[in-house]
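1. what follows is a predicted structure for the sequence shown.
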Amino acid sequence: MANKICIIATSCDKIGDEPTGAWAEEVVAPYRLWQKHGYSVTIASIKGGKVPVDPTSMAAPHATKEVEEFLLDDEAMKGLMESTPLADIKAADFDAFFLAGGHGTVGDFPNDANLIALLEAAAAAGKVIGSVCHGAEGLVNVKGPDGKPLVAGKRMTGFSDKEEVAAGKDKVVPFLLESKLREHGALFETAADLWAPHAVADHKLVTGQNPASSSAVAKLLAEALSS
């Protein structure tokens, strides 16, 4: 029976007056890789319906080959245009949950009650949980089965403070993701160079640092499912 993975995306399309949303590569690269593995992939979002996609991520030089292929895949595009509302997603129905990034996540991931409850149920059931880049915003307030922060004592990564500064968003976001995760006890790792791919697996928690890490973290998640 094929593994079932739920990709969770933001429904937030602005930070202040600036258009944002999900980062295309962070949805598309994992989707394409898992599709080729024969997995069943569902795209969900906080509110459901059309997932807002950061326009910058759809243009050169950020629009990757996977993004271009995805745009030509009617079934995949339908998932993005008609995403499942997160309230309709149940932990028992999937083998893994993956939090796609993009700056939109800073507006709705950290404090969404449905997302927190879903991930806590998934963790309690021993499901694989993954994220890439700002997708780790969704892990900030999630508790593990022991009542401690899910990330406490875990090797992990996500969009680094230095990358946030380099992106010019450090004064716009509510908090710096790396710093917040470290406050919660995460053993946070980053690549030596800005924007370089970096992915980390710590048992059932699989994380990627930035957009360039999308394929690498998707491969690690597939390995975690098969182990």
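-> Yes, it's here.
2. could you use CA atoms for every contact and neighbour count after this?
-> Noted.
3. if I look at the nearest residue to Phe94 once chain neighbours are set aside, how far off is Ala123?
-> Residue nearest to Phe94 in three dimensions, not counting chain neighbours: Lys4, with 4.9 Å by CA to CA, 6 or more residues apart in numbering. The gap separating Lys4 from Ala123 is 16 Å, by CA to CA, to the nearest Å.
4. neighbour count: the two, which is higher?
-> Using other CA atoms under 10 Å, the more surrounded residue of Lys4 and Ala123 is Ala123, with 22 against 18.
5. that one is in what secondary structure piece?
-> In this assignment (DSSP states H and E), Ala123 forms part of helix 113-124.
6. and that helix, how far from the chain's centre?
-> Centroid separation between helix 113-124 and its chain, computed with CA atoms, centre = their mean, to the nearest Å, is 14 Å.
7. try this one next to it:
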Amino acid sequence: MAGKRILIVSTSFDKIGTSDEPTGLWIEELAAPYYIFKEAGAHVDVASIKGGRVPIDPNSLGDGAVTEHVKRYHEDLELKKALEKSKTIKEFTGKYDAVFVPGGHGIVFDGPNDKDLIAFVEKIWSEGGVVGSVCHGPAALVNVHAPNGEPIVKGRKVAGFSNSEEEAVGKTKYVPFLLEDKLKELGGLYESGPDWQPFAVADGKLVLGQNPASSPEVAKLVLAAI
């Protein structure tokens, strides 16, 4: 894996829609892939949609959400700095072998229509690179198209935060669309496991996972697909 380059792209959105409820990146969904990629020998860069401080969902820092990867993040001054003073996608040049979009509710709001993110993912895809994402992250792929003009999820196995999980966290009426429904609408062959349990699927160069617990498995499948 030495010499392989992966760009992780985070949301910059910090509120649930127009409410005052804080959201942003779900830190496990960035931390787990980040460390798994690096331990495999890949070069990993971290960007965000707007640059600057990446908002982190406070719920992802709570006791029930703290995994070994999150604990490692808390001690990692280098990664913390990368998230505090993140660069935009345009600031990263050269060829990347994969792009990875972590979730958190923020990405549902700023990911789907961000032209820079769409263009970057489409470039990776057209060059035969890997597109990976987890939980709400696949929301950033709903307007991404293959060179033939079709959605990259069309006709492929996909996963993402399920309708039942969205209902369980009480955000159904706040998000612009339900990810499970949207992926199906675009022609994706949606699959899921039990709520909150690890579940990930790889279909060629597209690798997606269902929820925060799926982050390590998605990362491993991304490495296998590169």
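-> Structure received. Here the structure is a predicted model, which is why all the values come from computation and not from measurement.
8. follow-up on the earlier one: got a list of what the residue nearest to Phe94 of structure 1 touches?
-> 39-42, 93-96 (CA atoms under 8 Å, 6 or more residues apart in numbering).
9. one more pass at 10 Å, please.
-> Shown in contact with Lys4 of structure 1 (CA atoms under 10 Å, 6 or more residues apart in numbering): 34, 38-42, 93-97, 225.
10. how about Leu30 of structure 2?
-> Applying CA under 10 Å, 6+ apart, we find Leu30 of structure 2 in contact with 8-10, 46, 69-70, 73, 100-104, 133-134, 212, 215-216, 219.
11. for it, helix, strand, or coil?
-> helix (DSSP: H, G, I helix; E, B strand; the rest coil).
12. before we move on, what about Pro61 of structure 1?
-> Counting by three-state DSSP, the backbone at Pro61 of structure 1 sits in coil.
13. aligned to it, what sits in structure 2?
-> Aligning on TM-score structural alignment places Pro61 of structure 1 opposite Gly64 in structure 2.
14. could you check how far its match is from Ala146 of structure 2?
-> Taken as CA to CA, the span from Gly64 of structure 2 to Ala146 of structure 2 is 39 Å.
15. ok, the two, which is more surrounded?
-> Remark: of Gly64 of structure 2 and Ala146, Ala146 carries more neighbours, 15 against 8, as counted by other CA under 10 Å.
16. touching, that one and Gly155? I think so.
-> No - shown here, Ala146 of structure 2 and Gly155 do not form a contact pair, counting by CA atoms under 10 Å, at 12.0 Å.
17. grab the nearest non-local neighbour of Ile43 of structure 1.
-> Per CA to CA, 6+ apart, closest to Ile43 of structure 1 is Ile7, 4.8 Å.
18. angle of the helix or strand hosting that neighbour against helix 113-124?
-> Here Ile7 of structure 1 sits within strand 4-9, counting by DSSP H and E. Inter-element angle recorded for strand 4-9 of structure 1 and helix 113-124: 150 degrees (by axes from the mean of the first three to the mean of the last three CA atoms, to 10 degrees).
19. and for Phe109 of structure 2, the neighbour number?
-> Residues near Phe109 of structure 2, counting by other CA under 10 Å: 22.
20. so it versus Leu79 of structure 2, what's the distance?
-> From Phe109 of structure 2 over to Leu79 of structure 2 the distance is 24 Å, taken as CA to CA.
21. Ile56 of structure 2 too?
-> From Ile56 of structure 2 over to Leu79 of structure 2 the distance is 13 Å, taken as CA to CA.
22. counterpart of Cys133 of structure 1 in structure 2?
-> Using TM-score structural alignment, Cys133 of structure 1 pairs with Cys135 in structure 2.
23. just list the residues touching the nearest residue to Thr190 of structure 1 once chain neighbours are set aside, thanks.
-> Excluding its sequence neighbours, the residue lying closest to Thr190 of structure 1 (CA to CA, 6+ apart) is Thr157, at 6.3 Å. Shown in contact with Thr157 of structure 1 (CA under 10 Å, 6+ apart): 131-134, 136, 177-178, 181, 186-191, 198-201, 206-210.
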